[in-house]
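A.B. asks: only the shape, not the letters, is given here:
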């Protein structure tokens, strides 16, 4: 019988990082997201189904003007594509490290993605809930997903890098 796990949004965060003018890094977050995992046993490393979604309208880069631009048709086009989705296809663990291969869909474009996972452990919290923690790292090329807006400064400097670094701190709660 499959065991279901859900993300604990109060103890998880989903980030992305991108170089601006190739000299500094801007960090953004998705504030609204969901993650469901099914495992074959009590061992979280037996994950057989992993599905993650994030609401594009929940983007927060600590700058309202930039957030509005990211939600526009220049980037995510939140009106037509309100969510991004990741479906895990192959979770392979070796001790406290793992890789997760899956399919990321942004703007109805689906591409393979490889994520590196660091397992933080599994505990029972003071309320009797079983929780598992992970740090997730990866990177994508934004242009692979039709996030193609570009600008160049007068001096020829690129405004936004093509490489987007992904980082997530994830706490799962065993259901039932």
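C.D. replies: Yes, it's here. Quantities reported herein were computed from a predicted structural model and do not represent experimental measurements.
A.B. asks: make it CA atoms for all contacts and neighbour counts henceforth
C.D. replies: Noted.
A.B. asks: in a helix, residue 143, correct?
C.D. replies: Yes: under DSSP: H, G, I helix; E, B strand; the rest coil, residue 143 sits within a helix.
A.B. asks: okay, one more to line up with it:
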């Protein structure tokens, strides 16, 4: 299947984009979001030569529970006071049927690791102001401890309360730059 994605430079729309995460906490899944996304996409005529640069404002983390949010922003987890921004820089894009596999370097708490995201094109079109927009959804799974996000408590000899594997979903809307 061929996907027609118009070439050009696109800015992430921070109002219509977010990153959601979910991780295991004692028998349930805790979900949260980061609303502070910025960055741009360079869509090349040859899609495999396209690139993505993105920044995530860690201070915008929200799980809906302010005490938990404050703890997650603390040095136990994201250390937002010293590392307020996480970054992603793509290193490769491979078409795979109706999706793409996007490889890149994710940096959290000053630690960079390679990650792979499954990306799906959601569509495009002009909005009410005439701006050309495109949407994408991306999925991935990361080990939070690989980035030094290690906070966890348990009873002595007991199981860890928070899982290491974190699922991430990005809903992205972009606007073509002039």
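C.D. replies: Everything's here; your move. Values in this document were obtained by computation on a predicted structure and should not be read as measured data.
A.B. asks: all strands of the second structure, in order?
C.D. replies: Assigned by DSSP state E, the strands in the second structure fall at 8-12, 18-25, 28-34, 37-43, 51-57, 61-62, 85-96, 99-108, 111-126, 132-143, 162-176.
A.B. asks: out of these, flag the one nearest residue 153 of the second structure.
C.D. replies: Among the strands of the second structure, strand 162-176 comes nearest to residue 153 of the second structure, with 7.7 Å by CA to CA.
A.B. asks: residues in the first structure aligned with that closest one?
C.D. replies: Counting by TM-score structural alignment, strand 162-176 of the second structure lines up with residues 160-174 of the first structure.
A.B. asks: name the surrounding residues that touch the matching stretch.
C.D. replies: The contact list for stretch 160-174 of the first structure (CA atoms under 8 Å, 6 or more residues apart in numbering) reads 3-9, 11-22, 129-143, 150-151.
A.B. asks: over to stretch 124-143 of the second structure?
C.D. replies: 115-123, 164-176.
A.B. asks: do the same with stretch 67-83 of the second structure
C.D. replies: Residues outside stretch 67-83 of the second structure that contact it (CA under 8 Å, 6+ apart): 58-59, 61-63, 108-110, 148-151.
A.B. asks: farthest pair in those?
C.D. replies: That would be 63 and 110, which, of the contacts of stretch 67-83 of the second structure, are the farthest apart (CA to CA) at 22.9 Å.
A.B. asks: the two: which has the busier surroundings?
C.D. replies: Between residue 63 of the second structure and residue 110, counted using other CA atoms under 10 Å, residue 63 has the larger neighbour count: 18 against 13.
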